[in-house]
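Q: Based on what follows, work out the 3D shape:
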Amino acid sequence: REAVRALLTPGEVRDRLTRDIFISQDPDDPTGLLEHALPKAIAAEEATRKLERAIRKGEVRRTHVNDPIADAEAKGILTGDEAKALAEVQELVSRVIAVDHFTPEEVAPHYVRPGQSRNDNRDSEQAAE
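A: Got it, this is the predicted structure:
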């Protein structure tokens, strides 16, 4: 756990490991986006813990149709600044994990619809050959 913390915290260990790696400072570049997001995520850790505690206690719900950050702010669990920071981190994380390097055609052979098995795709691919 300490090793992971050392890698995820800006400082000597991380600097030593990334010394010879190109890291952009441009948030529109993938590596720059990571560098931009990391300190913001670290700064929002306490607010993240507060939100997670509230969710575990049932004070705030996290579903696909609600905004738990806004809900926590409205209930006084998070301050306005904490809510703003968490919303920004959430947006940055979404950008970091977004994959846009595949066309729908490239993804389609690997997509498995509900009720379908992976073998169904392989069978149709083999039949097409």
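Q: hey, let's count contacts and neighbours off CA atoms from now on
A: Will do.
Q: Next, count neighbours for the nearest residue to Q25 once chain neighbours are set aside.
A: Distance criterion CA to CA, 6 or more residues apart in numbering; nearest residue to Q25, sequence neighbours excluded, is G32 at 4.5 Å. Counted with other CA atoms under 10 Å, the neighbours of G32 add up to 16.
Q: Next secondary structure element downstream of the strand or helix carrying E105?
A: If you go by DSSP states H and E, E105 is part of helix 104-107. Moving toward the C-terminus from helix 104-107, the next helix or strand (DSSP H and E) is helix 118-128.
Q: Tell me the buried residues in that following helix?
A: In terms of neighbour count (16 or more other CA atoms under 10 Å), helix 118-128 has its buried residues at N121.
Q: before we move on, what about stretch 1-21?
A: In terms of neighbour count (16+ other CA under 10 Å), stretch 1-21 has its buried residues at L7.
Q: Any idea how far apart the tips of that stretch sit?
A: Counting by CA to CA, to the nearest Å, you get 24 Å between the two ends of stretch 1-21.
Q: Now show me the structure for the sequence below, then we'll compare the two:
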Amino acid sequence: IAMLALGGRLKQKERVSARLGDVLSHLYICSAMLARYESQGRPAADQPILAWAFHDSIYKMQVALGGVADNFPNRWLRGMLRFVLFPLGRFEREPGDRLSHKVAQLLLSPSETRERLTQGIYNTPGSGHAISMMEQALPDIIEAEPLERRLLKAQRAGKLDALGWDAQLEQALDQSLISGEEAALLRRTRKLTLDIISVDEFEADVLRLGQSDVREIMTSHAA
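A: Here you go, the predicted model:
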């Protein structure tokens, strides 16, 4: 309809053509998702992710097509477009919170589904790459989560009143709230977390405006 009504002017109506391009892109995405799901043997555990992705794409296609119908240059065709595209109304919604929670659980817990999704991602252990560091830290973080909740509960109860994290950990050990192995796990998890979120740090001389030879200063600091 857009091509028949606008012809070559469709290229000039950039917002209309962009919305139509969004629809085409999401159609390709849906086709790719189905092809991947089929090629991997239709794993039942992946269905929440597939459902979430389809709901998201279809909702975005509805928004894009709605934008085309509501803003079509020919006002006489707007009503017809709305009727053709949405004869029963616009009922598609974004993925719900319950489905999103299921997907989040799959992504945040080691599983075959997560292994399939991360296949081909560079995550060589010990490489220092951010993704590999997060993958390395994930099992420890999951294991340490109930321990952190236990410490937080003790802190709220007034049992841990030290100011620093290390001091609170020592208090928890003294009060037998955690064992030595659990304390080691918490320390290891904290170190991994700090390594992941840490950023590059430079001396003030390196960042000063008008510096003639920044490379020389950086080399001297590295030495």
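Q: and the longest helix for the first structure?
A: If you go by DSSP state H, the first structure has its longest helix at helix 80-97.
Q: What's the match for the residue nearest to Q25 of the first structure in the second structure?
A: Residue mapping for G32 of the first structure onto the second structure gives S132, with TM-score structural alignment as the criterion.
Q: cool, and G58 of the first structure?
A: Under the alignment (TM-score structural alignment), G58 of the first structure pairs with G158 of the second structure.
Q: Assign that match to helix, strand or coil.
A: Secondary structure assignment for G158 of the second structure (DSSP: H, G, I helix; E, B strand; the rest coil): coil.
Q: Helices of the second structure, start to end?
A: Counting by DSSP H, the helices of the second structure are 2-6, 14-39, 47-70, 75-85, 97-108, 112-117, 130-156, 165-174, 180-197, 204-207, 214-222.
Q: Now do the buried residues in the third one.
A: Just to be clear, that refers to helix 47-70 of the second structure. Buried residues in helix 47-70 of the second structure, counted by 16+ other CA under 10 Å: 48-50, 52-66, 68-69.
Q: returning to that earlier point: and the longest helix of the first structure, what does it pack against?
A: Judged by 3 or more CA pairs under 8 Å, 6 or more residues apart in numbering; DSSP states H and E, helix 80-97 of the first structure is in contact with helix 30-43, helix 45-57, helix 68-74.
Q: What is the corresponding segment of the second structure for it?
A: With TM-score structural alignment applied, helix 80-97 of the first structure matches the range 180-197 in the second structure.
Q: buried ones in that stretch?
A: A183, L185, L186, R187, R188, T189, R190, L192, T193, I196.
Q: with the first structure superposed, average distance for it?
A: In the superposition with the first structure, the average deviation recorded for stretch 180-197 of the second structure is 0.8 Å (mean CA distance after the TM-score superposition for the first structure).
Q: Show me how far that stretch is from its chain's centre.
A: Computed by CA atoms, centre = their mean, to the nearest Å, the chain-centroid distance of stretch 180-197 of the second structure equals 23 Å.
Q: again with stretch 171-185 of the second structure
A: Relative to its chain's centre, stretch 171-185 of the second structure lies at 33 Å (CA atoms, centre = their mean).
Q: Could you do stretch 48-66 of the first structure as well?
A: Put simply, stretch 48-66 of the first structure sits 17 Å off its chain's centre (CA atoms, centre = their mean).
Q: What distance separates the opening and closing residues of it?
A: Using CA to CA, one end of stretch 48-66 of the first structure lies 17 Å from the other.
Q: No further questions, thank you.
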